[in-house]
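> this one's sequence-less:
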C-alpha cells in the first residue's frame, strides 16, 4: 500500500493513517476528541502523541465534552502530575475551556458538527467562484467560526490538521492510495 510520506516512519503512524486519519467524523464527540488531540499534538511529534494517546484519553475522560467541561481543579492537578501524559498546563486548560465553549454551542440547537459540515458544504459551493483552494477557504472559515465560539489554541495550522484528520478535506498526498478513495463528508 502506498501511503503519505509522514505515515511511513513507524507502524503506529501507518496504522493511524490507514484506519483513522481522514475518515469523516459526524458527531460532536468524535470531532471534539480529534480537536483536543490536535491541540495536544501541536508542536510535538505525531508519533509521540499517538504513543501516549491511550493514557491521554483515560486521563481526559475520553475527551467526553460534558465531563471535561466540569473538570475540577483536583482533576487538573492529577493530570499535571501524571508522568504518562503530555503534561502541558496550557494545552490542558485549552481543552477544558474548549469543552465548555463546545458545550455552549450544543445548546443552540445547531450542533457544532452540523455547523462544521454545513460550512464545509458552503465552502465547496463557493470555491468554484474564487481563486483559492477548498482547503484554504475552509481552514480560514473554520478558524473564524472557532474564534466566534471562543475556542482557544486553535490557530490555522491546528485547524488545518483537524480538518484533515476529521475527514472534512482530503489531506492525503497524491501518490497515496487513500488520496483517490477518500470520501469527504456527506456533501461530497
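Cool, got the structure. Predicted model, so just to flag it, every value in this text is computed and none were measured. Numbering: from 1, shown residues only.

> rest of the way, CA atoms for contacts and neighbours
OK.

> Contacts for stretch 9-20 next, please.
The set of residues that contact stretch 9-20 without belonging to it, under Cα atoms under 8 Å, 6 or more residues apart in numbering, is 3, 6, 7, 8, 46, 47, 50, 51, 165.

> What is the burial count for the fifth one?
Summarising burial for residue 46: neighbours were counted as other Cα atoms under 10 Å, giving 19.

> residues near residue 57, how many?
One way to gauge burial is a neighbour count; for residue 57, by other Cα under 10 Å, it gives 16.

> Find the nearest non-adjacent residue to it, please.
Here the nearest residue to residue 57 in space, its sequence neighbours aside, is residue 63; by Cα to Cα, 6 or more residues apart in numbering that works out to 6.3 Å.

> Please compare the first structure with the one that follows:
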C-alpha cells in the first residue's frame, strides 16, 4: 500500500498517517488537542511528539480546555519538571492561554471554534496534488490569514507554519501525495 513518504519511517508515523492525519475533524476538543500538539512540535520532529503524546495527554488533562484554562503556577511548575513531556515554558504558557480563549469562544463569538476554522474554506477541504514531499508547502495565504486573525483574538505560539500543519492535520488541507492510498478517501 503506497503512503506519503514521511509515513514510512516507522509504525508510529504510519498509524498516525493512516488513522488521523488529514481526516476532517470538527470537534473543538479534538481541534484543541491537535493545536496543542502542533505547538509542542515546533522545532522538533512529529515522531517525537507522537511518542510523547500519551504523556502530554496525561499532563494536560486529555487536552480538555475547560480544565487547562485553570492551570496555576503550581501546575505549571509540575509541567516544567515532567521529563516525559516537552518542557518548554513558552509552549506550556501558550497552551494555557489558548485554552482560556477557547473556553470562552462560543459565548463571545456565538459559533464554535470548529465552525470558525472551517468557515475559511466554506466547510470543504482544500485538496492539493503534490507529487513528492518537496511539493508540499509549509505555509500558504490561508495559514497566514488564520494565524493573523487568531493572534488578534489573543492566541499565542500560532505562526503560519504551525497553523498550516494544524490545517493539514485536521483535514482542512489535504496534502496527501497523489499516489498515496489516502488521497481523496476522506
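It's in. Quick caveat: nothing in here was measured; it's all calculated off a predicted structure.

> Work out the TM-score between the chains.
The pair, once superposed, lands on a TM-score of 0.87 when counted by TM-score structural alignment, normalised by the length of the second structure; 174 aligned residues with a Cα RMSD of 2.0 Å.

> before we move on, back to that, just the buried ones from the contacts of stretch 9-20 of the first structure?
Buried subset of the contacts of stretch 9-20 of the first structure (neighbour count, 16 or more other Cα atoms under 10 Å): 3, 7, 46, 47, 50, 165.

> If we only consider these, which is nearest to residue 35 of the first structure?
Lowest distance from residue 35 of the first structure to those (Cα to Cα) belongs to residue 165, with 9.0 Å.

> Which position in the second structure pairs with that closest one?
Alignment of residue 165 of the first structure against the second structure is given by TM-score structural alignment, with residue 169 as its counterpart.

> quick one: its match and residue 84 of the second structure, what's the gap?
When distance is defined by Cα to Cα, to the nearest Å, residue 169 of the second structure is 23 Å away from residue 84 of the second structure.

> Cross-check the contact I'm expecting between the match of residue 165 of the first structure and residue 34.
Yes - assessed by Cα atoms under 8 Å, residue 169 of the second structure is found in contact with residue 34 at 7.3 Å.

> Show me what residue 158 of the second structure lines up with in the first structure.
Match for residue 158 of the second structure (TM-score structural alignment): residue 154.

> Residue 142 of the second structure now?
Taking TM-score structural alignment as the alignment basis, one finds that residue 142 of the second structure is matched in the first structure by residue 138.

> returning to that earlier point: filter the buried ones among the contacts of stretch 9-20 of the first structure down to the ones in strands?
The members of these all map outside strands under DSSP state E.

> Most widely separated two among the residues you listed?
For those, the farthest-apart pair by Cα to Cα is 3 and 50; their separation is 17.7 Å.

> Enumerate every residue touching residue 70 of the second structure.
Residue 70 of the second structure sits next to 96, 100 when contact means Cα under 8 Å, 6+ apart.

> Mind doing that once more with 10 Å?
Neighbouring residues of residue 70 of the second structure by Cα atoms under 10 Å, 6 or more residues apart in numbering: 96, 97, 99, 100.

> And it, which helix or strand is it part of?
Following DSSP states H and E, there is no helix or strand that holds residue 70 of the second structure.

> For the match of residue 142 of the second structure, the count of nearby residues, please.
Neighbours of residue 138 of the first structure under the rule other Cα under 10 Å: 25.

> Likewise for the one 5 residues further on?
The local packing count at residue 143 of the first structure equals 20, with neighbours defined by other Cα under 10 Å.

> that older thread, of the contacts of stretch 9-20 of the first structure, closest to residue 68 of the first structure?
Nearest to residue 68 of the first structure among the contacts of stretch 9-20 of the first structure, counting by Cα to Cα, is residue 50 at 20.3 Å.

> Tell me which residues of stretch 67-75 of the second structure come out buried.
With the criterion 16+ other Cα under 10 Å, stretch 67-75 of the second structure contains buried residues 68, 69.

> hey, which helix is longest across the second structure?
Of all the segments of type helix in the second structure, defined by DSSP state H, the longest one is helix 89-109.

> what's the closest non-adjacent residue to residue 127 of the first structure?
Nearest residue to residue 127 of the first structure, sequence neighbours excluded (Cα to Cα, 6+ apart): residue 134, at 5.7 Å.

> and the residue nearest to residue 57 of the first structure, what does it touch?
By Cα under 10 Å, 6+ apart, the contact list for residue 63 of the first structure reads 29-37, 56-57, 69, 95-96, 99.
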